[in-house]
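1. pasted the sequence and its predicted model underneath.
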Amino acid sequence: MSIVVTGATGHLGRLIVESLLSRGVPADGIVALGRDTGRLADVAERGVTVRRADYDDPESLRAAFAGAEKLVYVSGDELGRRVEQARNVIAAATEAGVGLIAYTSITKADTSSLILAKEHYAIEQEIAASGLPYVLLRNSWYLENYTPQIPTYLEYGIAGAAGDGRVSAATRADFAEAAAAVVTTDGHANQTYELGGASFTLTELAEELSRQTGRAVTYTDLPEEKYVEVLVGAGVPADFAAVLADGDRGLALGELAVEGDDLARLIGRAPVTLAEALRAAL
């Protein structure tokens, strides 16, 4: 029996595999899945079982889930297709007799108005209706949504449509550690966790970046439509720009702010803060 991690070629899935290893799960008890198994050669060399799996290929999922005791289901990134893909995953997990599905969802999926939340909540409902034990890991934004943009921020400042809204962002590694925790410890079946770190506004992001670099960085708040124009002008595809701007709209409404300390309790420490993440990135 094993712990299966989908999307292991992506940033979060790979970190979940690493977290499982660091928690002492034997390498041969972990199955890392991806469409391109060549990208998993390094973990295969460490003894992790690597299998091909494609959310659009039910047969590949059935083969990949064989012998799975627990499944960490990292959500796909194809908007408009994720619910159909989730049905394939759930059907294969049911056939394999998986004992627990841990799904990486989004903050306040059941009440959020975000474009991204609609599919996540639909998938949560599909999982709950399956009858399989589950854990819903409702992740807020990644701090890595911001840290790679530091050179742009330093040159042009920060633009957005988030107003004074607060976002409880945390690192991918901390979210990955939480996922590893729920599949390696007991007492999580049929639980929902709202996960996030210490919250901040985009103005506070600008202020902290200014403090650490000694350069004046400001946040410019824009109407959502204008922010879409700015993103498209910077080369972001229009559809994705609309999703990003919608994320800021939800941020302004408090839909990415997390109350409580679920993340800290699961990982056993305070999550990495904005200041720490900026310092590391710099």
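-> Happy to help now that I have it.
2. switch to C-alpha atoms for all contacts and neighbour counts from now on
-> OK.
3. just give the number of residues close to residue 129.
-> By the other Cα atoms under 10 Å criterion, the neighbourhood of residue 129 contains 10 residues.
4. let me redo that: residue 110
-> 14.
5. now the one 10 residues further on
-> Look at residue 120: counted by other Cα under 10 Å, it has 25 neighbours.
6. assumed it was part of a helix.
-> Yes. According to DSSP: H, G, I helix; E, B strand; the rest coil, residue 120 belongs to a helix.
7. that one is in contact with residue 108, isn't it?
-> No. Using Cα atoms under 8 Å, residue 120 is not in contact with residue 108, being 9.9 Å away.
8. how about the strands in the stretch 101-250 of the chain?
-> For the stretch 101-250 of the chain, the strands defined by DSSP state E, counting those that start in this stretch cover 134-139, 158-160, 191-195, 219-221.
9. what's the second one packed up against?
-> Going back to what we said before, that points to strand 158-160. Here strand 158-160 touches strand 219-221, helix 224-233, going by 3 or more Cα pairs under 8 Å, 6 or more residues apart in numbering; DSSP states H and E.
10. take this one as well and set it beside the first:
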Amino acid sequence: MGKIIITGASGNFGNAAARQLLEHVPAEDLILLSRTPEKLAEFDQLGAQVRRADFDDPASLAAATEGGESMLLISTLRVGTRVQQHQNAVDAAVANGVRHIVYTSIIAGGEADHPSIEQHDHYATEQLIQRSGAEWTHLRDSLYAEAVATAMAIPALQAGSKPDNAADGKVAIVSRDDCVASAVGVLTQEGHGNRAYDITGPELISIPEAVAMISEMAGKPIELIPVDDEGMYQYFDTLGVPRRASDIVPDGPIPWASEGMVTFGQSIREGYFAVRSDDVERITGRPPRSLRSVLEQYQGAWPQ
């Protein structure tokens, strides 16, 4: 199988993937990359190779990807400006002989005509990986249930209302746990080269239905306020969120831009996320978690 590189290994996804991989491979077969390698001290002590890597510094990536056979490329957070970061990582990995790149993409990541700013990044990255000469696997993840259970649920319960521009568009909301398990499966099994998988939850549900589930479980009313895309931008304006990725203040309090969220809602409304598959179960051998099970997991953090 060879050594496995994980980019962004100190983040939520990368850290969870590293932990799961330790159940399948020896620690010395893991190469864990991070801008803050000190956060990975426990893996270093177990025998994994922990290396500093900065996606904006190709020289650091050239050294960090040496000796790897496969790489889990976890998409960076800089929506709108991250394709060059991904290109830097792919170029360095391929130059060092990495033969298989597994990428965390998004539902409909292979469609050229798509309204979501986030998807534009993923589409461009899928294309550059396919041109790289390495084998590829695209894991097209749906909307994270954990984001619904926290970033969506908590402000909605605090305010008693939630503006939304996704209308009745459906999405098979998926647990990050299942996304991680699918990535680990692809990295540790044969036969996944040059394939794309739709990593989804078990049921298609609309955002209003998800909000109603949160309200029912919390025993608190949430008024869903349908708005158009401009109304959604104005809502994020009141929270101090920059509209464009280029307006993000480096190391500022809000590391994301509302254009990603607004166009994400638009793409749900227009049907781009209405995809449900059995790929999670086929890769992991178990059915994906339901949205309700993830909401129950985080319910203790909701405002009373």
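-> Okay, I see it. Not measured: the values here are computed from a predicted model.
11. returning to that earlier point: and the strands of the stretch 101-250 of the first structure: which comes nearest residue 43 of the first structure?
-> strand 134-139 (24.3 Å; Cα to Cα).
12. so the closest one corresponds to what in the second structure?
-> Counting by TM-score structural alignment, strand 134-139 of the first structure pairs with residues 136-141 of the second structure.
13. that stretch vs the first structure, average distance?
-> Compared with the first structure after fitting, stretch 136-141 of the second structure has a mean deviation of 0.8 Å; criterion: mean Cα distance after the TM-score superposition for the first structure.
14. returning to what we had before: and the strands of the stretch 101-250 of the first structure: which comes nearest residue 182 of the first structure?
-> Each of the strands of the stretch 101-250 of the first structure has some distance to residue 182 of the first structure by Cα to Cα; the shortest is strand 134-139, at 7.6 Å.
15. neighbours of the residue nearest to residue 195 of the second structure when sequence neighbours are not counted, how many?
-> With sequence-adjacent residues excluded and distances taken as Cα to Cα, 6 or more residues apart in numbering, residue 195 of the second structure is closest to residue 137, at 5.1 Å. For residue 137 of the second structure, the neighbour count with other Cα under 10 Å is 25.
16. I figured residue 137 of the second structure hits residue 194, correct?
-> Yes. With contact defined as Cα under 8 Å, residue 137 of the second structure counts as touching residue 194 (5.4 Å).
17. all helices for the stretch 151-282 of the first structure, in order.
-> With helices called from DSSP state H, counting those that start in this stretch, the stretch 151-282 of the first structure shows them at 172-184, 202-213, 224-233, 238-252, 262-267, 274-281.
18. looking at these, which is closest to residue 37 of the first structure?
-> helix 172-184 (20.3 Å).
19. got the buried residues for the closest one?
-> 172, 173, 174, 175, 176, 177, 178, 179, 180, 181, 182, 183 (16 or more other Cα atoms under 10 Å).
20. please apply the same query to stretch 8-20 of the first structure.
-> So for stretch 8-20 of the first structure, counting by 16+ other Cα under 10 Å, buried means 8, 9, 12, 13, 14, 15, 16, 17, 18, 19, 20.
21. if I pick the second one, what's in contact with it?
-> Going back to what we said before, that points to residue 9 of the first structure. Residues near residue 9 of the first structure by Cα atoms under 8 Å, 6 or more residues apart in numbering: 33, 34, 35, 36, 37, 39, 40.
22. same thing but at 7 Å, please
-> When contacts are counted by Cα atoms under 7 Å, 6 or more residues apart in numbering, residue 9 of the first structure touches 34, 39, 40.
23. please list all residues in contact with the residue nearest to residue 195 of the second structure.
-> By Cα under 7 Å, 6+ apart, residue 137 of the second structure lies in contact with 101, 102, 103, 192, 193, 194, 195, 196.
24. how much space between it and residue 55 of the second structure?
-> According to Cα to Cα, to the nearest Å, residue 137 of the second structure and residue 55 of the second structure sit 20 Å apart.
25. do residue 239 of the second structure as well
-> In terms of Cα to Cα, residue 239 of the second structure sits 29 Å off from residue 55 of the second structure.
26. try residue 234 of the second structure
-> 32 Å.
27. how about residue 285 of the second structure?
-> Taken as Cα to Cα, the span from residue 285 of the second structure to residue 55 of the second structure is 34 Å.
28. who's more crowded, those two?
-> Taking other Cα under 10 Å, residue 285 of the second structure and residue 55 do not tie; residue 55 has more neighbours (20 against 12).
29. and the more buried one, what's its match in the first structure?
-> Under the pairing rule here (TM-score structural alignment), the equivalent of residue 55 of the second structure within the first structure is residue 55.
30. and its match, that's in a strand?
-> No. Counting by three-state DSSP, residue 55 of the first structure falls outside a strand, being coil.
31. chain neighbours aside, what residue packs nearest to it?
-> Per Cα to Cα, 6+ apart, closest to residue 55 of the first structure is residue 85, 5.2 Å.
32. and for that neighbour, the neighbour number?
-> Other residues near residue 85 of the first structure come to 19 when the count uses other Cα under 10 Å.
33. quick one: contacts for the alignment partner in the second structure of residue 251 of the first structure?
-> Using TM-score structural alignment, the partner of residue 251 of the first structure in the second structure is residue 268. The contact partners of residue 268 of the second structure, taken as Cα under 7 Å, 6+ apart, are 166, 169, 170, 171.
34. quick check: the gap between the aligned residue in the first structure for the last one and residue 99 of the first structure.
-> It stands for residue 171 of the second structure. By TM-score structural alignment, residue 171 of the second structure lines up with residue 167 in the first structure. Distance, residue 167 of the first structure to residue 99 of the first structure, by Cα to Cα: 33 Å.
35. so between these two, which is more surrounded?
-> residue 167 (27 against 15).
36. residue 210 of the second structure maps to what in the first structure?
-> So residue 210 of the second structure corresponds to residue 205, using TM-score structural alignment.
37. just residue 103 of the second structure next, same as before
-> That one, residue 103 of the second structure, aligns with residue 103 by TM-score structural alignment.
38. just checking, that match touches residue 136?
-> Yes. Residue 103 of the first structure is within contact range of residue 136, at 5.2 Å (criterion: Cα atoms under 7 Å).
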